[in-house]
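Engineer: Quick one: sequence plus predicted model below, questions after.
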Amino acid sequence: MSEPMEISLQNATVGDSLDQNGVSESVPSPILTQEKVLVSVEVCLKASSTSRSDDVRSAVERMLENRSLSYTDGSVPVSLDDPFLVENVQRICICETDEWVEKHDVLLFWQVKPVVHVFQLSEEGPCEESSGDGQLSIFNEWILPAKEFDGLWESLIYEPGLKQRLLRYAASALLFTEKGVNPFLVSWNRIILLHGPPGTGKTSLCKALAQKLSIRFNTRYPQCQLVEVNAHSLFSKWFSESGKLVAKLFQKIQEMVEEETNLVFVLIDEVESLAAARKAALSGSEPSDSIRVVNALLTQLDKLKSSPNVIILTTSNITAAIDIAFVDRADIKAYVGPPTIQARYEILRSCLQELLRSGILTNSQECDRLLLLSYTGLKEKLNVAQIEEPGNPHLCKQLLEAAEACEVSN
């Protein structure tokens, strides 16, 4: 029985090796490569744009070369001197420089090799597939990158490094297959399991991860889809009907993965519901059809292992109830717990920034000089000197006190 890979925030990460097709640069690790730091730059095209991605990528690279700027996470203004970019580009964002910021290093333009990813959001919305007998829909399907998930990755705040490690692990899974790694020597099922208490954003993180990977690998996989499976809908009140529902579901998925340029993400939410049904069936309190559907599901997951262009994303709210069969198949299992003090502060800070941006809260002249420092910057200020004047409490310190008051009891 292979041991699943547990993500530890203390583990060091290693950047991907270079690939002739540029696949390895899809999720660059912020490490020095030939005296340059690989930094992802995401370029979102306007819905009206019909320009080739390669042309936009070249124009953005030229724009970045001509600008003397430091690289930090956030948006980069589109150059008004380039009418081609103004006409086609909605926004340009720099991503994954957090590791350098935490080390108090500033990435200057001459230190960086930008890796530009050009994408256009799909506005089609989800498609539902129902069983046809009035039951719940079996799955929802999205074309990625989807407009519904735009900005979701950035809005999710966890402990430092968690999202980046998940992104690199998932990218490595695709890279292993792309490089033809022998599966008998290095077993890789491309299954990710996120577990933890309800309400910590596990399902949202899975969707955001799929969205992010669809952007990073769009040169290798021009078409990407997310299939969200409703685990509860796989159990029918009619005997032997459940197995047919599973077969119907995976027949659809197999049709998707047959196209080599199509990258498919399968999201199975609350897999502990399958585990509970499996145990109940073994104890005799549920019909044997329940265990058949679970076994059929596991068999179909094993069949998908031979397809290089599919990633299985699963979540569970009850860690103790996770079926050992699922745990054994998961390459990556990560605990997503309640937010830490740093995460709570950053969540409150992002909320306040959005309210200020939208104009719901008005910036007074006094607030203009009160910068909303990051948690790291705030702790430095607190350690060096007081950040408040007599009778004038600093807004950041108030946010910190609010974050401390939001302690979540386990």
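Structural biologist: Now that the structure is in, tell me what you want to look at.
Engineer: switch to C-alpha atoms for all contacts and neighbour counts from now on
Structural biologist: Noted.
Engineer: Spatially nearest residue to residue 347 (excluding sequence neighbours)?
Structural biologist: Excluding its sequence neighbours, the residue lying closest to residue 347 (C-alpha to C-alpha, 6 or more residues apart in numbering) is residue 157, at 6.6 Å.
Engineer: Let's verify the one you found: helix, strand, or coil?
Structural biologist: Secondary structure state of residue 157, per DSSP: H, G, I helix; E, B strand; the rest coil, is coil.
Engineer: list the contacts for it?
Structural biologist: Applying C-alpha atoms under 8 Å, 6 or more residues apart in numbering to residue 157 gives the contacts 339, 343, 346-347.
Engineer: Is residue 206 located within a helix, as I assumed?
Structural biologist: Yes - under three-state DSSP, residue 206 falls within a helix.
Engineer: Next one: it from residue 65, what distance?
Structural biologist: Distance, residue 206 to residue 65, using C-alpha to C-alpha, to the nearest Å: 34 Å.
Engineer: Between these two, tell me which one has more neighbours.
Structural biologist: Higher neighbour count among residue 206 and residue 65: residue 206, with 25 against 15, using other C-alpha atoms under 10 Å.
Engineer: Please determine how far that one is located from residue 291.
Structural biologist: Residue 206 is 26 Å from residue 291, where distance means C-alpha to C-alpha.
Engineer: gap between the residue nearest to residue 347 and residue 43?
Structural biologist: Applying C-alpha to C-alpha to residue 157 and residue 43 gives a distance of 22 Å.
Engineer: how far out from the middle of the chain is the longest strand seen in the chain?
Structural biologist: The single longest strand within the chain, with elements called by DSSP state E, is strand 36-45. Centroid displacement of strand 36-45 relative to its chain, using C-alpha atoms, centre = their mean, to the nearest Å, is 16 Å.
Engineer: here's the one I want to compare it with:
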Amino acid sequence: MVSADISMESQTPAPEERQASTTGAMRWTVHVEVRLKPRASSRFETIRNLVYSYVTSYERLVLPSTLSGWEDIPELLSSVERISVCEAQCPTASLKMEEMVIQAHVYQPSDDDAFEEFSNSSGSRGEDDDTMAASVCELPNRNYEGLWDSLIYAGDIKMKLLDYIHATLVLSDANVDFEEEDGFVVVLIDEVESLTAARAGAMAGTEPSDGLRVVNALLTQLDKLKTRKNVLIMATSNLVKAIDSAFVDRADIIQYVDLPSREAIYEILRTCLCEMILKGIVASVTIPTLKQVQMYELVSKVNGRSDASDGQERSRSIGLRLLALASQCRGMSGRALRRLPVLALARYIGLGNVGLAPGPSSSSAPPAAGRTSPSVSVGIWLDGMEKAVDEQAKEAEHLT
């Protein structure tokens, strides 16, 4: 369970945003994240208004993208680290300004990586249980940066959750209780079935009565938390049928997350490969995006050939091979997919072929004395990945 304390500013739209949303034309909500410097002391609302004025000076925005040019504004230069255009539900890669409703979110991440852990230990002799029951971490936190982007799902699951959370914040702000706590608390219960096992089994005598009391107590506390406008509860489970129906009834959103689709797997493998390239483990090469490789696949089926240049042809070939690998990985979880590069490196690429990388900025420099080549070709990496996938499939057969 994770509790997060977040310093919040009102998310009420600026007058320009309200006017833009009442013209009757279809507009897409576009979220813009503004990360402040650690010691910045400017008011969030001041920064937000400056960013809004700057962003709306664009004729078109690419989704997603990192903006530049705001450094020419002294107030932003002294306080802001980065301005990023993030999620939007629109199906296109860019939007004209008149097609958007901008929502600017200003945040100042914490540099403190300390967090509290709470165990089940009661302190009484002979009954100590050192199993960790919960951890508490202040958010936003730099240690978690990039984690959201690494979550890849089919469809619009991420946007659906973001929109719901944003809507609850707007509704809470509309009826603010000034005696309420300042923080926004997120409670995440992992493997919630361990706390909410169906009470039918306990009533039938197949489960201990303690389990029944735990579920009753949890449901009671959840009902009390409904009066708190600054608390969001999220839960995950791999055993949905084991969860008590009364707990399920209390959920505003029930989202089923299936195993990754071929397209989602491609994006996961692509991000893994790009990370390997960034760290200097794999030699630099351009990896096509999902939309690009889908176009390559379509052209290949229709024409059977490509009129691309040598560099484009190499990128196309790599993308199609990675897409074929994604098809082989159907049925694997995201966690298993992200283990594949390590397995490939350990078993098939060979640790002796990969030395300590000098880093992407100096990848063209010769390796230092005593080091082997700092990177392998993408072809060797793909060979190792394909063999690792075959091995995983064979091992899975023994478990079924």
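Structural biologist: The structure has been received and is ready for your questions. On a predicted model such as this, the values are computed, not experimentally measured, just so you know.
Engineer: thinking again about what came up before, among the contacts of residue 157 of the first structure, which one is most surrounded by other residues?
Structural biologist: Busiest of the contacts of residue 157 of the first structure [other C-alpha under 10 Å] is residue 346, holding 23 neighbours.
Engineer: picking that back up, what's the match for the residue nearest to residue 347 of the first structure in the second structure?
Structural biologist: Using TM-score structural alignment as the criterion, the counterpart of residue 157 of the first structure in the second structure is residue 152.
Engineer: same thing with residue 172 of the first structure?
Structural biologist: Matched to the second structure by TM-score structural alignment, residue 172 of the first structure sits across from residue 167.
Engineer: Repeat that for residue 318 of the first structure.
Structural biologist: Aligning on TM-score structural alignment places residue 318 of the first structure opposite residue 239 in the second structure.
Engineer: wait, doesn't that match sit right on residue 194?
Structural biologist: No - the pair residue 239 of the second structure / residue 194 is not scored as a contact, 9.5 Å apart, by C-alpha atoms under 8 Å.
Engineer: Among those two, which residue is more densely surrounded?
Structural biologist: Under the criterion of other C-alpha under 10 Å, the comparison of residue 239 of the second structure against residue 194 puts residue 194 first, with 16 against 12.
Engineer: now for the more buried one: what does it line up with in the first structure?
Structural biologist: Aligned partner of residue 194 of the second structure by TM-score structural alignment: residue 273.
Engineer: Just the element for that match, please.
Structural biologist: Per DSSP states H and E: residue 273 of the first structure is located in helix 272-283.
Engineer: Mean deviation, that helix versus the second structure?
Structural biologist: When the second structure is superposed, helix 272-283 of the first structure averages 3.8 Å from its matched positions, counting by mean C-alpha distance after the TM-score superposition for the first structure.
Engineer: Tell me which residues of that helix come out buried.
Structural biologist: 272-275, 277-281 (16 or more other C-alpha atoms under 10 Å).
Engineer: same check, this time on stretch 291-311 of the second structure
Structural biologist: Judged by neighbour count (16+ other C-alpha under 10 Å), stretch 291-311 of the second structure contains these buried residues: 293-294, 296-297.
Engineer: Same question for stretch 250-267 of the second structure.
Structural biologist: Across stretch 250-267 of the second structure, burial judged by 16+ other C-alpha under 10 Å covers 260-267.
Engineer: Would you agree residue 233 of the second structure falls within a strand?
Structural biologist: Yes - under three-state DSSP, residue 233 of the second structure falls within a strand.
Engineer: That one: how many residues sit nearby?
Structural biologist: By the criterion of other C-alpha under 10 Å, residue 233 of the second structure has 16 neighbours.
Engineer: I figured it hits residue 192, correct?
Structural biologist: No - counting by C-alpha under 8 Å, residue 233 of the second structure stays clear of residue 192, with 11.4 Å between them.
Engineer: Point to the residue nearest the middle of the second structure.
Structural biologist: Of all residues in the second structure, the one closest to the mean position by C-alpha atoms, centre = their mean is residue 148, 1.9 Å from it.
Engineer: Now do the strands in the stretch 51-200 of the second structure.
Structural biologist: Counting by DSSP state E, counting those that start in this stretch, the stretch 51-200 of the second structure has strands at residues 60-62, 65-66, 80-85, 94-96, 100-107, 116-119, 132-136, 185-189.
Engineer: which one of those strands is the most hemmed in?
Structural biologist: Comparing the strands of the stretch 51-200 of the second structure by mean neighbour count (mean count of other C-alpha atoms under 10 Å), strand 100-107 ranks first with a mean of 22.
Engineer: distance from that one to the first structure after superposition?
Structural biologist: Mean for strand 100-107 of the second structure is 2.1 Å (mean C-alpha distance after the TM-score superposition for the first structure).
Engineer: Which strands or helices does that strand pack on?
Structural biologist: helix 15-20, strand 28-36, helix 44-55 (3 or more C-alpha pairs under 8 Å, 6 or more residues apart in numbering; DSSP states H and E).
Engineer: Could you say which one of these comes nearest to residue 246 of the second structure?
Structural biologist: Nearest to residue 246 of the second structure, of all these, is strand 28-36, at 34.3 Å by C-alpha to C-alpha.
Engineer: Residue 306 of the second structure is in contact with residue 300, isn't it?
Structural biologist: Yes - between residue 306 of the second structure and residue 300 there is a contact at 7.1 Å, judged by C-alpha under 8 Å.
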